[in-house]
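# Provide a 3D model corresponding to the input given below.
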Amino acid sequence: MGDAESSGVKSIRRDLRNEVDNLLSLLSKSTMLHTLVVLNSNKESMRFSEIERRVESSATTLSRRLTELEEYGLVTRTEFTDSQVTRVEYALTDDGVALHPSLESVFEWVLHKSSDSRIQSLETPCSTQVTTGSGGEV
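Here you go, the predicted model:
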């Protein structure tokens, strides 16, 4: 492989690492993973109020997260107007659904790595909605 090809490959690898960094930065934001888990657990689109109730987040934070997910191409936002009332529903895109197995793997890794017996006894929230002792979803 020549020097020009080598620098081209290095550039592509750098771009790939940057894309991964961008995705990880997005996913690490407050309530982001929980929002994705909730959307994935429901095969139909969901109204904002239902997502808000299940994620247990402020409307402002959830609105920001849904917008960011939409901008990244992981969520669709659809408006429906019935007479004078407009409702908005959100759903995962094909890319959002395709991300699910990777998230599941991360949760599995943490479950196996954890020394906390409470965490070890859980199923991953990607596969099953689990509740905490206080009744809230994980």
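
# only C-alpha atoms from now on, for both contacts and neighbour counts.
Fine.

# quick one, helices of this protein?
For the chain, the helices defined by DSSP state H occupy 3-27, 32-41, 48-55, 59-72, 94-113, 117-120.

# of all those, which one is nearest Val88?
Shortest distance between Val88 and these, using C-alpha to C-alpha, is found for helix 48-55: 6.7 Å.

# would you do the same for the sequence below? I want to compare the two.
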Amino acid sequence: MFKKDCIEHELACMVDYRGKTICILPSEKILNVLGKKYTLLIIALLGNQKRVKFNDIMKKTGCPRPNLLSIRLRELEELGLIKKRIMGENRPLSVEYMLTRDGKKLRSLIIPILAWIEENSKN
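I've put the predicted structure just below:
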């Protein structure tokens, strides 16, 4: 989606940011994924370590179902925020996940938001 789409939506999706007008429609897909359960936890967790194994992500996030975690990880991978590395040639394979450069940038924006939430949820 481009600015043309914003114009068709009567500029409802246009916001001012640092002196520029930007269209927020392209961010809709990313925001949709980020708003899903466990997504922010996964991004925060992956930034704490260089590589994290699937089972460790599952334990540390509290995600109850492997298929749900797989979906979240796939969504983040499709957005280019994480990458998957398959280790070993023999069964069982070990799968590790890590943040990409874009994932690290996003995490640096998310952590202050999570800190703000923690500070303000004490009331």
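
# please state their TM-score.
For this chain pair, the superposition-based TM-score is 0.73 by TM-score structural alignment, normalised by the length of structure 2; 107 aligned residues with a C-alpha RMSD of 2.3 Å.

# quick one: closest of the helices of structure 1 to Thr86 of structure 1.
Comparing these by C-alpha to C-alpha, helix 48-55 comes nearest, at 12.1 Å.

# average gap between that closest one and structure 2?
The superposed helix 48-55 of structure 1 is, by mean C-alpha distance after the TM-score superposition for structure 1, a mean 0.7 Å from where its aligned residues fall in structure 2.

# in structure 2, what range does that helix match?
Using TM-score structural alignment, helix 48-55 of structure 1 lines up with residues 54-61 of structure 2.

# among the helices of structure 1, which is the most enclosed?
helix 32-41 (a mean of 20; mean count of other C-alpha atoms under 10 Å).

# check the mean deviation of that helix from structure 2.
Per aligned residue, helix 32-41 of structure 1 averages 0.8 Å (mean C-alpha distance after the TM-score superposition for structure 1).

# report all helices and strands that that helix contacts.
Applying 3 or more C-alpha pairs under 8 Å, 6 or more residues apart in numbering; DSSP states H and E, we find helix 32-41 of structure 1 packed against helix 48-55, helix 59-72, strand 85-92, helix 94-113.

# which residues sit in contact with the spatially most central residue of structure 1?
In structure 1, the residue lying closest to the centroid (C-alpha atoms, centre = their mean) is Leu36, at 3.1 Å. Shown in contact with Leu36 of structure 1 (C-alpha atoms under 8 Å, 6 or more residues apart in numbering): 92, 96.

# trace it over to structure 2, please.
So, by TM-score structural alignment, Leu36 of structure 1 is matched to Ile43.

# closest one to Gln84 of structure 1 among the helices of structure 1?
Closest among the helices of structure 1, using C-alpha to C-alpha: helix 48-55, at 18.2 Å.

# run through who's touching that closest one.
Contacts of helix 48-55 of structure 1 (C-alpha under 8 Å, 6+ apart): 31, 34-35, 38-39, 58-59, 62, 88-90, 137.

# tell me the angle of that helix relative to helix 59-72?
110 degrees (axes from the mean of the first three to the mean of the last three C-alpha atoms, to 10 degrees).

# from the chain's centroid, how far away is helix 48-55 of structure 1?
Its chain's average C-alpha position is 14 Å from that of helix 48-55 of structure 1, according to C-alpha atoms, centre = their mean, to the nearest Å.

# so where does Thr21 of structure 2 fall, helix or strand?
Assigned by DSSP states H and E, Thr21 of structure 2 falls within strand 20-23.

# which residue of structure 2 sits farthest from its center?
Asn90 (30.4 Å).

# in structure 2, what residue corresponds to Thr86 of structure 1?
Checking TM-score structural alignment: Thr86 of structure 1 goes with Leu93.

# count of residues packed around its match?
Around Leu93 of structure 2 there are 10 other residues, counting by other C-alpha atoms under 10 Å.

# let me see the contact set for the closest residue in space to it that isn't next to it in sequence.
Nearest residue to Leu93 of structure 2 in three dimensions, chain neighbours excluded: Met87, at 6.1 Å (C-alpha to C-alpha, 6 or more residues apart in numbering). Residues in contact with Met87 of structure 2 (C-alpha under 8 Å, 6+ apart) are 93-96.

# right, I'll call it a day here.
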